[in-house]
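In: Fold the stuff below for me.
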Amino acid sequence: MDSFEDAFKALIGNEGGYSFNPADPGGETMWGVTARVARSEGYNGAMKDLPLETAHQIAKRRYWDPLHLDELDPRVAFQIFDANYNGGLVVLWMQKASGAKEDGKFGPDTLDAVKNADPMKFVMRFAAYRLRYLRNLHSWPSFSRGWTERMAANLLLGAA
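Out: Sure thing, here's the model as predicted:
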């Protein structure tokens, strides 16, 4: 995995296509993009018809670029990107996994700490914090199998 394009392909492999599961707090989604996010990004069509290219643009603008993921080891960047797209306390996990000050605010100190962290240790720590978070969500019983598979697939990518 060397770029946003590679990371996006792997991400879409995790997300799949259209979903409208009543147990999902994200509601109706296509390519993992919620209707709320799609509308805020100017998409007004049916969610089932959301083009993959639109999801691609949203992913880059909202979930990749703000965290400067092009500056990081691709294995690290993918883990952060996937979590940021899927939801959670991503900046806090970045800080905890890299040894940065844990304040939940993204800035140059957090970015530098992540850049200087051992990539494999970072991936393992980040995944552990993310998995603990997922385990504590009220929707864990409904989505645990999918989230566990997603985390396993991500760890395999991180070890590549």
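In: use CA for all of it now, contacts and neighbours both
Out: OK.
In: hang on, residue 16 packs against residue 33?
Out: No: between residue 16 and residue 33 there is no contact under Cα atoms under 8 Å: 10.4 Å.
In: Compare the two (neighbour count), which wins?
Out: Higher neighbour count among residue 16 and residue 33: residue 33, with 27 against 12, using other Cα atoms under 10 Å.
In: Pull the contacting residues for the more buried one.
Out: Applying Cα atoms under 8 Å, 6 or more residues apart in numbering, we find residue 33 in contact with residue 55.
In: Quick check: residue 143 vs residue 28, distance?
Out: 15 Å (Cα to Cα, to the nearest Å).
In: To compare against the first, here's the next sequence to fold:
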Amino acid sequence: MANFNLFLPELLKAEGGYQNKLSDRKGNTNSLGQMVGTKYGISAPVYEAFIKRPPTVADMKNLPLSTAVLIAKKYYWDACNADEIENQSVANLIVDHYFNSGKRMFVKQVLKDRFGAKIKVDSKISRDTIALINASNPEFLHFEKKKPKPNNNATTIVKPSYSHAWDWLVFTNKKAFQR
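Out: Okay, here's the model as predicted:
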């Protein structure tokens, strides 16, 4: 089963420390409309929900790593039921997307729209969704071999987009959607 402690180094490497970019107004702005930034990937609205008041720039800059880890585990990892996902890399992919997409659950929308899965599209992963994820071959979620070009014998390996990867995952499990 996947483990949060194995995901954490990847999260911290990707998210880093404090930032306050104008291009990320949604994540950097508290409920008072003040640009206060993010730290360790924890957005101002999420930190506000955690401390139960609008954070200041000083609050965000001084956000302890231990608090950010607690928030990441509770609001993201646990919200995705990632401990129940058998493959660590798949869990990392799902939680990373959830972390960076404003808690949108892309996998459920793809399962419903493209393959007719009887899944309620919300910000939670149900046990049925986990079962579909665990029943799938995780290898393609990370790498896909492209066919060689006519004048080139080399086969390249590329990382697919999220929706492409989930299309494949569901395509390989069509029977699970024929209820």
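In: Now the TM-score, please.
Out: TM-score of the superposed chains, computed with TM-score structural alignment, normalised by the length of the first structure, equals 0.69; 131 aligned residues with a Cα RMSD of 3.1 Å.
In: related to what we said a few turns ago, more neighbours, residue 143 and residue 28 of the first structure?
Out: Between residue 143 of the first structure and residue 28, residue 28 has the larger neighbour count (other Cα under 10 Å), namely 18 against 15.
In: Neighbours of the closest residue to that one other than its chain neighbours, how many?
Out: In this structure, residue 28 of the first structure finds its nearest non-sequential neighbour in residue 20, 4.3 Å apart by Cα to Cα, 6 or more residues apart in numbering. For residue 20 of the first structure, the neighbour count with other Cα under 10 Å is 15.
In: Roughly how far does residue 20 of the first structure sit from residue 11 of the first structure?
Out: Note on residue 20 of the first structure: its distance to residue 11 of the first structure, by Cα to Cα, is 19 Å.
In: and what of residue 87 of the first structure?
Out: According to Cα to Cα, residue 87 of the first structure stands 13 Å off from residue 11 of the first structure.
In: who's more crowded, these two?
Out: The neighbour comparison of residue 87 of the first structure against residue 11 (other Cα under 10 Å) goes to residue 11, with 23 against 13.
In: max-length helix in the first structure?
Out: Using DSSP state H to define each element, the first structure has its longest helix at helix 140-158.
In: Relative to the second structure, which residues correspond to that helix?
Out: Counting by TM-score structural alignment, helix 140-158 of the first structure falls onto no part of the second structure.
In: Check which helices and strands that helix is in contact with.
Out: Secondary-structure packing of helix 140-158 of the first structure (3 or more Cα pairs under 8 Å, 6 or more residues apart in numbering; DSSP states H and E): helix 74-86, helix 119-135.
In: so what corresponds to residue 64 of the second structure in the first structure?
Out: Residue correspondence to the first structure (TM-score structural alignment): residue 64 of the second structure is matched to residue 51.
In: Just to check, residue 130 of the first structure is in contact with residue 92?
Out: No: assessed by Cα under 8 Å, residue 130 of the first structure is found out of contact with residue 92, at 10.0 Å.
In: deepest of the helices and strands packed on helix 140-158 of the first structure, which one?
Out: Of those, the one with the most neighbours on average (mean count of other Cα atoms under 10 Å) is helix 74-86, at a mean of 23.
In: which residues are contacting the helix or strand just after that helix?
Out: For helix 74-86 of the first structure, the following helix or strand on the C-terminal side (DSSP states H and E) is helix 90-98. Contact with helix 90-98 of the first structure is made by 80, 83-84, 100-106, 110, 113-114, 116-117, 121-123, 125-126, 129-130, as judged by Cα under 8 Å, 6+ apart.
In: Ok, stretch 128-136 of the first structure next?
Out: With Cα under 8 Å, 6+ apart as the test, stretch 128-136 of the first structure has contacts from 83, 88-89, 93, 97, 140, 144, 147, 151.
In: how about CSV for the helices and strands packed on helix 140-158 of the first structure, with distance to residue 157 of the first structure added?
Out: Listed next are these as CSV, based on distance: least, Cα to Cα, whole Å:
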stretch, distance to residue 157 of the first structure
helix 74-86, 7
helix 119-135, 10
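In: mind checking which of these is nearest residue 43 of the first structure?
Out: helix 74-86 (17.5 Å; Cα to Cα).
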